[in-house]
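Asks: sequence and predicted structure, then a few things I'm wondering about:
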Amino acid sequence: MKKLAFILTSIILISATVKVSTGSTGDDETSSHNLGISVPEVALVDVEGPSGEGTTINLSPNINNLEAGAAVDFTTANDNSLWLNYTSIIEQGNNGNGNGNGSSKTRKIKAEIDENLPDGLDLMLEVGTIASGSGQTGTAIQEKIALKKGPTTVIDDIGSCYTENGAGKGHRLTYSLAVKDNKFDKVMAETFSVQVTYTITEN
């Protein structure tokens, strides 16, 4: 009996010793630490075609069956093989108070050409509705726009979103030529090129 009592006393003492030892380190049943998270602002845009980025397109009216006396149909000078892709993460709004409770700024995409076309012709652009992506993708201006040397908004109200990447993703771009009203006499046979630039900026 004394032997059993001695064994029980020893177990209790060992348990007490372990408990005191564990508590002395300051540890407990739970532990925690801080973790910082940083989400960057993102504003990226590119134009994708069948050959990837930087595809060159050519516009020329079809005159194969043109009859003498008929007007050249410049609407046949068109191309819709290019697509506009973008990725955007916007900053949280703060109402000027820095409290993060205000309306966030949206973005827009502007298009422009580096040189005006020769007299008599306009380069027309039509941006299609969004075909893919997720988030607050932008709203295309639903009309043909005559591009000029100087930015014109073609997509508005872009929030945090992505369109997916590549041809067939985002917004289809359709380019065409048009003769300015009563300026057919200014149209000359020549070869020239312009560069179209798209820029994503805050509203």
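Replies: Received it, and whenever you're ready, just let me know what you need. Numbers count the residues shown, from 1 in each chain.
Asks: make it CA atoms for all contacts and neighbour counts henceforth
Replies: Fine.
Asks: mind giving me the packing neighbours of the biggest strand by length in the chain?
Replies: Criterion DSSP state E: the longest strand present in the chain is strand 78-89. Counting contacts by 3 or more Cα pairs under 8 Å, 6 or more residues apart in numbering; DSSP states H and E, strand 78-89 is packed against strand 42-49, strand 161-162, strand 171-179.
Asks: and the next helix or strand after that strand, what does it pack onto?
Replies: Sequence-wise, the next helix or strand downstream of strand 78-89 (DSSP states H and E) is strand 107-113. Packing partners of strand 107-113 (3+ Cα pairs under 8 Å, 6+ apart): strand 152-158, strand 196-202.
Asks: if we can go back for a sec, give me the contact list for the longest strand of the chain.
Replies: Applying Cα atoms under 8 Å, 6 or more residues apart in numbering, the contact partners of strand 78-89 are 40-50, 55, 57-60, 158-177.
Asks: related to what we said a few turns ago, output the helices and strands packed on strand 107-113 in TSV; the columns should cover mean neighbour count.
Replies: Formatted as TSV, those follow (neighbours: other Cα atoms under 10 Å):
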stretch	mean neighbour count
strand 152-158	20
strand 196-202	16
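Asks: second one coming, line it up with the first:
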Amino acid sequence: MKKVTFLLAAILIFGVATIAKAQESKTVASHGLNITIPTHAMIALAGSSSTDLEFEAVAAEVAGDKVTFVQTSESALWLNYSSIVSSGSSNTISAEISNLPDGLIIEVAVSAAAADGKNGMTGTGYTKALTSGGVEVVSGIGTCYTGSGESLGHSLVYSISADEDNYQDLVAGDHNLTVTYTITD
């Protein structure tokens, strides 16, 4: 009887140990991973030599014609940006000019699409006459980046003309202006 009891006790202990060991053994484990991605917007200008452009008025070749304007610097400008937006929203870029002389119209042509190097939902560029109050020149910017540097992002091409309705307001002299680009949501 002692042998049977001993045998039963051994089987019971061995069985309980095996069950306990089976419960300790796992083939899968997991944990949570929390990630926060904030909204983000950055903008920069890139140029081939300088971000300053120079224009000069060229006198009319024929008496009675108006003055024209030509760019005298060889610099090309590019608008680079990075953006992370919230679901269902987008960013825009506006351009504002300081000290616009009376009698002039200054337009910026922002290329419709960003150049190679982009990734994500870059915006759409427009040609607009610049004002001191600012105008939207790129819309529909989603989560994206254009790449950084020359020949990346949107090209910027400026044109200057005399305002036909306010030609009498043109004044001779050096005019130093600043164009400011702002990215907002």
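Replies: Ah, there it is. Keep in mind that this is a model prediction, so the values were computed, not measured.
Asks: and the TM-score between them?
Replies: The TM-score (TM-score structural alignment, normalised by the length of the second structure) is 0.78; 170 aligned residues with a Cα RMSD of 2.7 Å.
Asks: one step back: are any of the contacts of strand 78-89 of the first structure buried, and if so which?
Replies: Using 16 or more other Cα atoms under 10 Å as the burial test, those include 43, 45-49, 59, 158-177 as buried.
Asks: residue 187 of the first structure: which of the helices and strands packed on strand 107-113 of the first structure is closest?
Replies: The closest of those to residue 187 of the first structure is strand 196-202. By Cα to Cα, the value is 21.1 Å.
Asks: ok, residues contacting that closest one?
Replies: Strand 196-202 of the first structure has contacts (Cα under 8 Å, 6+ apart) with 43-46, 105-114.
Asks: same thing but 7 Å
Replies: With Cα atoms under 7 Å, 6 or more residues apart in numbering as the test, strand 196-202 of the first structure has contacts from 43, 45, 105, 106, 107, 108, 109, 110, 111, 112, 113, 114.
Asks: most neighbours among the residues you listed, which one?
Replies: Comparing those by number of neighbours (other Cα atoms under 10 Å), residue 109 comes first, having 24 neighbours.
Asks: where's it relative to residue 7 of the first structure, distance?
Replies: According to Cα to Cα, to the nearest Å, residue 109 of the first structure stands 82 Å off from residue 7 of the first structure.
Asks: likewise residue 136 of the first structure?
Replies: Here the criterion is Cα to Cα. By it, residue 136 of the first structure lies 72 Å from residue 7 of the first structure.
Asks: okay, those two: which has more neighbours?
Replies: Set residue 136 of the first structure next to residue 7 and count neighbours by other Cα under 10 Å: residue 136 wins out with 16 against 12.
Asks: which one in the second structure is aligned with residue 7 of the first structure?
Replies: Taking TM-score structural alignment, residue 7 of the first structure has no aligned residue in the second structure.
Asks: are we agreed that residue 7 of the first structure is in a helix?
Replies: Yes - judged by DSSP: H, G, I helix; E, B strand; the rest coil, residue 7 of the first structure forms part of a helix.
Asks: surely residue 135 of the second structure meets residue 92?
Replies: No - if you go by Cα atoms under 7 Å, residue 135 of the second structure and residue 92 don't touch, sitting 10.3 Å apart.
Asks: how about the spatially most central residue of the first structure, nearest residue that isn't a chain neighbour?
Replies: Centroid check for the first structure by Cα atoms, centre = their mean gives residue 86 as the closest residue, at 1.9 Å. The shortest distance from residue 86 of the first structure to any non-neighbouring residue, by Cα to Cα, 6 or more residues apart in numbering, is to residue 45 (4.2 Å).
Asks: for residue 92 of the first structure, same thing?
Replies: residue 104 (5.0 Å).
Asks: likewise residue 161 of the second structure?
Replies: residue 105 (5.3 Å).
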